[in-house]
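Chemist: here you go, sequence then predicted model.
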Amino acid sequence: MSVFRKVLYSTDFSPLAEHALNFVKDLKSAGAEEVILVHVVDSRTTALPEGVNLIEKKTELAFELPENEARQLLKLVEMAREVKKNLEKDGFKVSLVLISASDVVDAVVKVAEEEKVDVIVVGAHGKGLLAELILGSVSLGIIRKARCPVLLVRKKN
């Protein structure tokens, strides 16, 4: 029986997140079967309402949002579906969670708890002050708040 059967992969679709995806795929050989792909859009910087499921409401939102935000939303959904298809080809069962929230860390941790994941995989950008220089504010927050193991993937130097 695998220790990490169910994996939450938190992504911002950056090159670092793509690098972290390789670690998710590597967990397959350790018995991982299911991936919950999570992307959180900061609702404070968009016209998106707090807590909305972006996949379920994408068509409705595309008509309500300013044109540039609607295009970005549709692009995010398409990128998520591409990653999902890629993971499914590798034999994973995949669920997509694209939501808007004012606190990315809390949203990721909430999904992890609701889905009862065994591990969270996240890239560590290192874009903040001191400790955050090493890890990144979102990854540091996830480490602090998550109740399950967190696998941090850093950039190769």
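Modeler: Sure, I can see it. Residues are numbered from 1 along each chain as shown.
Chemist: C-alpha from now on. contacts and neighbour counts both.
Modeler: Will do.
Chemist: now do the helix of greatest length in the chain: everything it contacts.
Modeler: In the chain, taking DSSP state H as the definition, the longest helix is helix 67-89. Contacting residues not belonging to helix 67-89 are listed as 13, 25, 37, 46-47, 54-55, 58, 61-64, 93-96, 98 [Cα atoms under 8 Å, 6 or more residues apart in numbering].
Chemist: ChimeraX command for the buried members of those?
Modeler: In ChimeraX, this line selects whichever of these come out buried by 16 or more other Cα atoms under 10 Å:
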select :25,37,54,55,58,61,62,93,94,96,98
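Chemist: just checking, which of the contacts of helix 67-89 belong to helices?
Modeler: Here DSSP H is the test, and the contacts of helix 67-89 give 25, 58, 61-64 as lying in helices.
Chemist: now the strands for this structure?
Modeler: 6-10, 34-42, 93-101, 119-124, 150-154 (DSSP state E).
Chemist: presented hereafter is structure B, for comparison with structure A:
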Amino acid sequence: MSKESFSNIAFCTDFSENADLSFETARDLASHYGATLHIVHVMVNFSLAPPIHATYMPIEYDPKFVEQVTEAARGSIQERYVSKLAGSQRFDVHLLSGYASTEIIRVAEERDIDLIVMGSHGLTGLAHVLFGSTADRVVRRAPCSVLTVRMKKKKMPEKP
């Protein structure tokens, strides 16, 4: 691959431990390829949540609450990610609200993203069937390659 292979890399975070691990991969790839790192966080928009008992009740949020949540997310992005970038690293922060996979794909299309890097929580069995995952939806619908980073499984201590 040439150095021009990736010019825009999106790193998606939910501020989990797995996302933090994924950041290291995204940061290193962006640095290696001289790419702009797009840090993407999608805040849940509760009015988009599925209705409870088939009754839709829109919730009005205090604008101050939304502002506080937004500022907390912005602070976390600065502390956890931006502060760990090299001084010369190009980056852009995308703090969005909505349905995570939809917003990630929208950013990928609008910003001509070449690679999406995100964590995979590794749900299995019934939990995966019931909930699916944002990573699965992004992999299926993304206009570019997606690298999912999975944490190593912790070994269970042996029984004496």
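Modeler: Looks like it arrived, so ask away. Because the structure is predicted, anything quoted here is derived from the model rather than measured.
Chemist: quick check: TM-score for this pair?
Modeler: Overlay of the two chains. TM-score (TM-score structural alignment, normalised by the length of structure 1): 0.75; 136 aligned residues with a Cα RMSD of 2.6 Å.
Chemist: with respect to residue 2 of structure 1, which of the ones in helices among the contacts of helix 67-89 of structure 1 is nearest?
Modeler: Ranked by distance to residue 2 of structure 1 (Cα to Cα), those are led by residue 25 at 14.3 Å.
Chemist: ok, the equivalent of residue 102 of structure 2 over in structure 1 to residue 138 of structure 1 distance?
Modeler: Alignment note (TM-score structural alignment): residue 102 of structure 2 maps to residue 106 of structure 1. Per Cα to Cα, to the nearest Å, residue 106 of structure 1 is found 10 Å from residue 138 of structure 1.
Chemist: for those two, indicate the residue with more neighbours.
Modeler: residue 138 (22 against 16; other Cα atoms under 10 Å).
Chemist: aligned to the more buried one, what sits in structure 2?
Modeler: Counting by TM-score structural alignment, residue 138 of structure 1 corresponds to residue 134 in structure 2.
Chemist: which residue packs closest to that match, ignoring adjacent ones?
Modeler: residue 101 (5.5 Å; Cα to Cα, 6 or more residues apart in numbering).
Chemist: okay, now that neighbour: neighbour count?
Modeler: Residue 101 of structure 2 has 20 neighbouring residues, counting by other Cα under 10 Å.
Chemist: looks like residue 45 of structure 2 contacts residue 98 (just checking).
Modeler: Yes: with contacts counted by Cα atoms under 8 Å, residue 45 of structure 2 reaches residue 98, the gap being 4.9 Å.
Chemist: the two: who's more crowded?
Modeler: Counted by other Cα under 10 Å, residue 45 of structure 2 and residue 98 do not tie: residue 98 has more neighbours, with 16 against 13.
Chemist: can you put the strands of structure 1 in TSV and add distance to residue 81 of structure 1?
Modeler: Converted to TSV, these look like this (distance: least, Cα to Cα, whole Å):
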stretch	distance to residue 81 of structure 1
strand 6-10	14
strand 34-42	10
strand 93-101	8
strand 119-124	18
strand 150-154	22
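Chemist: still on that earlier bit, which one of the ones in helices among the contacts of helix 67-89 of structure 1 is nearest residue 153 of structure 1?
Modeler: Taking Cα to Cα as the measure, residue 153 of structure 1 sits nearest to residue 25 out of those, at 12.9 Å.
Chemist: what sits against residue 37 of structure 2?
Modeler: Neighbours of residue 37 of structure 2 in contact, by Cα under 8 Å, 6+ apart: 8-11, 26-27, 30, 89-92.
Chemist: mind doing that once more with 7 Å?
Modeler: Each residue near residue 37 of structure 2 by Cα atoms under 7 Å, 6 or more residues apart in numbering is listed here: 8-11, 30, 90-92.
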